[in-house]
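Test case, fold it:
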Amino acid sequence: MKNMKKITFLASAITAAFTAVVALPASACTTILVGNQATTDGSYIIARNEDYQATNAKHFVFHPAEKMQKSDFHGNANNFTYPAAKDALQYTSMSDFDTHNKSMGEVGFNSAGVGMSATETIYNGAKALKADPYVTKTGIGEDAIENVILPRIHSAKEGVELLGKIIETQGAAEGFGVAFVDNTGIWYLESGSGHQWMAEKIPADKYFVSANQGRLSTYLPNNPNYMASPTLVSFAEQHGLYKAEAGKPFNFHAAYSQDTPNDVTYNYPRVWTLQHMYTQGLTTKIDQGTTFPVFLKPTRKLSVADVEQGLRNHYQGTSHDPYATQNPKETYRPISVFRTQESHVLQVRPNLPTAIGDVAYISYGMSALGVYIPYYQGMTEVPHALTIGTDKADSASANWAFRKLQTLAMTNWKVFSPIVQTAYHKFEVQTASKQRELEKHYLKIYKRQPKKAQALINEFEKTTVADALALTDQLTNTLFTKMTYTTDMTYHFEGA
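Model prediction:
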């Protein structure tokens, strides 16, 4: 709510930048990464909307530590395999209902305090892929990345190194960007082709936004803030993807990524909107994505709520809002779409014990009509409703409780969305207050009474999820009541 003036200010600029309709890809995500000197509380933040299909239920999965994993990893989407892990770390994931909770993990923290978000779908350049195609049958893809990497790593940098090694040896099955975070910072890796990749550590005082397009640019070898495949530059030179210019660093985006007409309406508006929301005074044009800065300082420091607001954006207050205008063929693809499966914000606060310092805020379904619930890294018991659900509506899973309400709200956006959004905003504010109380209590006892401290976290999660579901049920009944009254008045046939 507090950024509504900023959103309104953007309205005329977005409307003026209207461009032609183009074909849209089937799936997509939006990523926001924020360094600890750019946040209000000194935390590191990585966040993303996972967009694919509204009926595809997500399960919150707790994976216990294993001395030796029971079997090798076998991909769900292709024939990628990876040896079973020794001393596999405990971790959480948000998995698709039909992967037996073993793949398509998407997001989570492990017991070493490392978080990851996998993946931002990107599209590498045609020329780069002609020289080094994706290894579609046996390479690593989105469905495998978290479940293979997260149980094995003890730092964000180690995550980059392991994923990079897999890309070099087994290949990438598709284009992707992956974010890693720990208490020392954030790393972001992008694929360049079937066997090439680059990663960069996010500057502590800046933020980064990606929307289905390779965004990393400058690569500086022998710099501790960069990592890449060993032949990244030489391969590009050998295949004519890049020509060195005196005094200029290697440009990863120019060599390995793409800028197509599709990006102008599908990707550029999302990045442009978030950058102009967080940083005042930018002069970039919405249809000129090649001019967008890779990293930016926010005008004021960002909070978890600011990032959540960014993930909820749908060009509200402008003519490009497809929900307010009831225009499903709007050419600007919004950040928040109905087919979002889950939206997440991972926060790492290095000044607190990992169990409460690392928090995953997760919203099931469409972020603009969803509620972000905090899940602490120290939780060991997952409320049952979060662990069930299929592609058929039910009356027991959290996934479908939230999705049913969102579906109802979409039938009359102008009337129903404010009801849902106001109630969920109040719930999030109240939950934040309860978090402060929990953390205060935890810090008093966790050293002397670790089991009791652990129980505090589990009880908080159980109660918070139950309260969120109760509120959602109440809101669903409220909307049904209004719809019933409207239907009655439409077909009342009252006699004289």
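
contacts, neighbours, all on C-alpha from now
Will do.

tell me the contacts of A156?
Contact partners of A156, counting by C-alpha atoms under 8 Å, 6 or more residues apart in numbering, are 114-115, 180-182, 185-187.

got it, and A368?
Taking C-alpha under 8 Å, 6+ apart as the test, what A368 contacts is 311-314, 336-337, 421.

ok, which stretches of the protein are helices?
4-16, 126-131, 142-149, 156-170, 232-238, 252-256, 261-266, 268-278, 304-311, 354-357, 398-410, 413-445, 450-490 (DSSP state H).

In JSON lines: the contacts of A368, plus distance to E459.
Shown next, in JSON lines, are the contacts of A368 (distance: C-alpha to C-alpha, whole Å):
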{"residue": "L311", "distance to E459": "28"}
{"residue": "R312", "distance to E459": "28"}
{"residue": "N313", "distance to E459": "32"}
{"residue": "H314", "distance to E459": "35"}
{"residue": "S336", "distance to E459": "31"}
{"residue": "V337", "distance to E459": "32"}
{"residue": "Q421", "distance to E459": "26"}
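
just the buried members of these?
311-314, 336-337 (16 or more other C-alpha atoms under 10 Å).

Looking at the contacts of A156, which are in strands?
Members of those lying in strands (criterion: DSSP state E): 115, 180-182, 185-187.

Which of these ranks first by neighbour count?
G115 (34 neighbours; other C-alpha atoms under 10 Å).

That residue touches F180, doesn't it?
Yes: with contact defined as C-alpha atoms under 8 Å, G115 and F180 form a contacting pair (5.8 Å).

Adding distance to G378, write the buried ones among the contacts of A368 out as a markdown table.
Below are the buried ones among the contacts of A368 laid out as a markdown table (distance: C-alpha to C-alpha, whole Å):
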| residue | distance to G378 |
| --- | --- |
| L311 | 25 |
| R312 | 27 |
| N313 | 30 |
| H314 | 34 |
| S336 | 29 |
| V337 | 31 |
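
So which of the residues you listed is the closest to F60?
Of all the buried ones among the contacts of A368, L311 has the smallest distance to F60: 19.9 Å, by C-alpha to C-alpha.

rewinding a little: out of the contacts of A156, which comes closest to K404?
For the contacts of A156, the nearest to K404 is G115 (29.8 Å; C-alpha to C-alpha).

Please report how far that closest one lies from I202.
Noted for G115: a distance of 15 Å to I202, by C-alpha to C-alpha, to the nearest Å.

Same question for I32.
Distance, I32 to I202, using C-alpha to C-alpha: 11 Å.

And for S303?
S303 is 17 Å from I202, by C-alpha to C-alpha.

Give me the more crowded residue out of these two.
Using other C-alpha under 10 Å as the criterion, S303 and I202 rank with I202 on top: 24 against 19.

so that one touches Y188, yeah?
Yes: counting by C-alpha under 8 Å, I202 touches Y188, with 7.2 Å between them.

Could you also give me the structure for this next sequence, so I can compare it with the first?
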Amino acid sequence: MKKIYAIASLLLAIIVFSTTTSQACTNYLVTRGASTDGSNMITYAADSHVLYGELYFRPAADWAEGTMIDVYEWDTGKYLGKIPQVPHTYSVVGNMNEFQLAIGETTYGGRSELGTGKQEGALIDYGSLIYLTLQRAKNAREAIKVMTELVENHGYYSSGESFSISDKNEIWILEMIGKGNGEKGAVWVARMIPDGYVSGHANQARITTFPLEGKNSISSDKMDKIFNPEVTNVYAKDVISFAKEKGYYPKDGKNKEFSFSDTYAPVDFGAARFCEIRVWSFFNDVKEGMDKYFDYCKGKVEHDEKGYATNRMPLWIKPDNKINVLEVMDFMRNHLEGTELDMAKDMGAGPYGNPYRWRPLTWKVDGVTYCNERATATQQTGFSFVAQSRNWLPDAVGGINWFGVDDAASSVYFPMYCGSTRVPKSFAVGNGKMMEFTNKSAFWVFNQVTNFAYTRYNAIHPEIAKKQKALEKKYLSFTKIIDLAAEGMFKTDEAAAVEFLTDFSCNQGDNLTDEWREFYGYLFAKFMDGNIKEKDGNNQNPKMKQPGYSKEFYETIVKTTGDKLKMSGDSH
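The predicted model follows:
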């Protein structure tokens, strides 16, 4: 049994390595009772080296009976086929719709035979599943129903996915994996995060055991009961029987001991070290005592006789203190600071403490494999957001998609109200592409600043962080005023209120891009050529410092070069 498990773990490690280098994302979930203002919040970092960061917009629309919609795979643009359109679709800004419903995801891969493209004739990939659902559902429970029915009716094209689904009252996590070839659809489990708790997922399935049929739990053949508020767990009726049929779980195994994650996506070194550690970094920031899971997150996974991991983290935790939206933004900027794996502290950080490592994720020396860390903040982020849903406001006002492009550590989240009917031009789809640079695009403007900072991180990034904080605090102050004004306008002129919110959101986004473009010029002038320059009053020449490298780095140079650079004789 252990030998079979070891082989399976090796195969799954390959899958995890492949997934985390292509489409690797991070989601954090904060329920109303865990937030300072009573809002639900989920985050999403869309991480891919080839994903162009832009803000999608799909206006509400009515459709004639019999209309079909084309489905394209989100990652590649591959045409998958047509499905029937619904009579009316809702307005969607980014990953949030007009009713404050927001959806994020992370890819965990799972068993390779159930992965992307393995189900012949499948039409729904995970990206299309998100955006189709946002156009068709008003709340999280309805979203789960729509998502699971879409893959049941049209097949599931992608590999294993974890979805964060939030509305103004609840937050759910839905984990899904396809059935492979020969059987349409997917198996899945969805669980509501208890109010007052936080959760997260980052490219590793996290739902283990779950309550079976009962007062609070239903199977998919009773989906009509999902809108009962007492129901907090829902699962595919064949999620266990399918695993037994395929040999993933013993036929005589007890159903109550069945773990979704350990069966369909077992945790191995890569899953823990590259994926679970990002969830841990969030948990560790909000609760004391999480250090007991650090060995697990470093890749020391312990297993029982079934091959199930025994030392993994809980699906959700109760934070020690309530969390505000600015803190949530900062959680997305973590590089494992303050731990022994702090990416700014080892030789790979270079002379300027750069907490980034260029790919590949793993590498070999003398036949031995080593790894770089995969932290929450990463260079390959296309876009990220903090979706905030607030149930005490009209929907168009209550939902804010705090949106940013490029690396979250150096991005700025600006407020995009979910009721907006257009998006800022500098963030709009079609304004540049991955291989088509334009200085009018927020994605390219932010990448200029970020990539310049990578060259001398400990000198340049503090300036970025200072400006980032100032802008986000300003935006938060603005939204408090905008909330009041728009809420009042809704009582007399809803259309005017929506236009007011749209103008505000678009102005903030485009003004941010303009300001960041000027900021790049300031940084470039100050830090070019390895110098640090400051204006010196009205003098022609600026004040200049040439800080060189750190003492530790100079010592490393001497250790690795010996007397090669040593000056001899009486030199001055």
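
TM-score for the pair, please.
After superposition, the two chains reach a TM-score of 0.84 (TM-score structural alignment, normalised by the length of structure 1), with 454 aligned residues with a C-alpha RMSD of 2.7 Å.

before we move on, the earlier item: could you identify the most distant pair in the contacts of A368 of structure 1?
Maximum distance among the contacts of A368 of structure 1 (C-alpha to C-alpha): 15.2 Å, for V337 and Q421.

what's the burial count for the residue lying closest to G289 of structure 1 once chain neighbours are set aside?
Distance criterion C-alpha to C-alpha, 6 or more residues apart in numbering; nearest residue to G289 of structure 1, sequence neighbours excluded, is Y268 at 5.5 Å. Neighbours of Y268 of structure 1 under the rule other C-alpha under 10 Å: 25.

In contact with Y268 of structure 1, which residues?
Residues counted as contacts of Y268 of structure 1 (C-alpha under 8 Å, 6+ apart) are 211, 286-289.

got JSON lines for those, with distance to G389 of structure 1 and neighbour count too?
Supplementary listing: the contacts of Y268 of structure 1 in JSON lines, determined by distance: C-alpha to C-alpha, whole Å; neighbours: other C-alpha atoms under 10 Å:
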{"residue": "A211", "distance to G389 of structure 1": "28", "neighbour count": "26"}
{"residue": "I286", "distance to G389 of structure 1": "39", "neighbour count": "25"}
{"residue": "D287", "distance to G389 of structure 1": "40", "neighbour count": "20"}
{"residue": "Q288", "distance to G389 of structure 1": "42", "neighbour count": "14"}
{"residue": "G289", "distance to G389 of structure 1": "39", "neighbour count": "18"}
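
of these, which stay in contact in structure 2?
Among the contacts of Y268 of structure 1, the ones still in contact in structure 2 (both residues aligned by TM-score structural alignment, their matches' C-alpha atoms under 8 Å) are 211, 289.

Export the contacts of Y268 of structure 1 as a markdown table, with columns for distance to Q53 of structure 1.
As requested, the contacts of Y268 of structure 1 are exported to a markdown table (distance: C-alpha to C-alpha, whole Å):
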| residue | distance to Q53 of structure 1 |
| --- | --- |
| A211 | 17 |
| I286 | 27 |
| D287 | 27 |
| Q288 | 29 |
| G289 | 27 |
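
what's near enough to touch the residue nearest in space to the middle of structure 1?
In structure 1, the residue lying closest to the centroid (C-alpha atoms, centre = their mean) is R48, at 1.4 Å. Applying C-alpha under 8 Å, 6+ apart to R48 of structure 1 gives the contacts 29-32, 117, 120, 311, 343-345.

List which of these are still in contact in structure 2.
The contacts of R48 of structure 1 retained in structure 2, by both residues aligned by TM-score structural alignment, their matches' C-alpha under 8 Å: 29-32, 117, 343-345.

Among those residues, which are located in strands?
Going by DSSP E, the strands hold 29-32, 117, 343-345 from these.

which residues of the stretch 51-200 of structure 1 fall in strands?
For the stretch 51-200 of structure 1, the strands defined by DSSP state E, counting those that start in this stretch cover 58-63, 66-68, 73-74, 81-82, 86-88, 91-96, 107-109, 115-121, 176-182, 185-191, 197-201.

circling back: what residues are shared contacts of I32 and I202 of structure 1?
F208.

Correct me if wrong: D320 of structure 2 contacts N284.
No: using C-alpha under 8 Å, D320 of structure 2 is not in contact with N284, being 10.4 Å away.

contacting residues around the equivalent of G159 of structure 1 over in structure 2?
Here G159 of structure 1 is matched to A143 in structure 2, going by TM-score structural alignment. Shown in contact with A143 of structure 2 (C-alpha under 8 Å, 6+ apart): 133-134, 136-137, 165.

Same list (the contacts of R48 of structure 1) but as JSON lines, adding distance to F80 of structure 1.
Formatted as JSON lines, these follow (distance: C-alpha to C-alpha, whole Å):
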{"residue": "C29", "distance to F80 of structure 1": "23"}
{"residue": "T30", "distance to F80 of structure 1": "26"}
{"residue": "T31", "distance to F80 of structure 1": "25"}
{"residue": "I32", "distance to F80 of structure 1": "29"}
{"residue": "S117", "distance to F80 of structure 1": "20"}
{"residue": "E120", "distance to F80 of structure 1": "19"}
{"residue": "L311", "distance to F80 of structure 1": "31"}
{"residue": "S343", "distance to F80 of structure 1": "26"}
{"residue": "H344", "distance to F80 of structure 1": "26"}
{"residue": "V345", "distance to F80 of structure 1": "28"}
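
closest to T8 of structure 1 among those?
Using C-alpha to C-alpha, the contacts of R48 of structure 1 come closest to T8 of structure 1 at L311, 16.8 Å.

show me what contacts the closest one?
Residues in contact with L311 of structure 1, defined by C-alpha under 8 Å, 6+ apart, are 30, 48-49, 335-336, 343, 367-368.

now do 10 Å
29-32, 47-49, 270, 274, 305, 334-337, 343-345, 366-368 (C-alpha atoms under 10 Å, 6 or more residues apart in numbering).

Leaving out chain neighbours, which residue sits closest to the alignment partner in structure 1 of P59 of structure 2?
Taking TM-score structural alignment, the alignment pairs P59 of structure 2 with P64 from structure 1. Spatial nearest neighbour of P64 of structure 1, excluding adjacent residues (C-alpha to C-alpha, 6+ apart): Q90 at 4.5 Å.

just F109 of structure 1 next, same as before
G115 (4.2 Å).

mind listing what the one you found touches?
By C-alpha under 10 Å, 6+ apart, the residues touching G115 of structure 1 are 45-46, 91-92, 107-109, 146, 150, 153-156, 159, 179-183, 186, 346-348, 358-360, 377.
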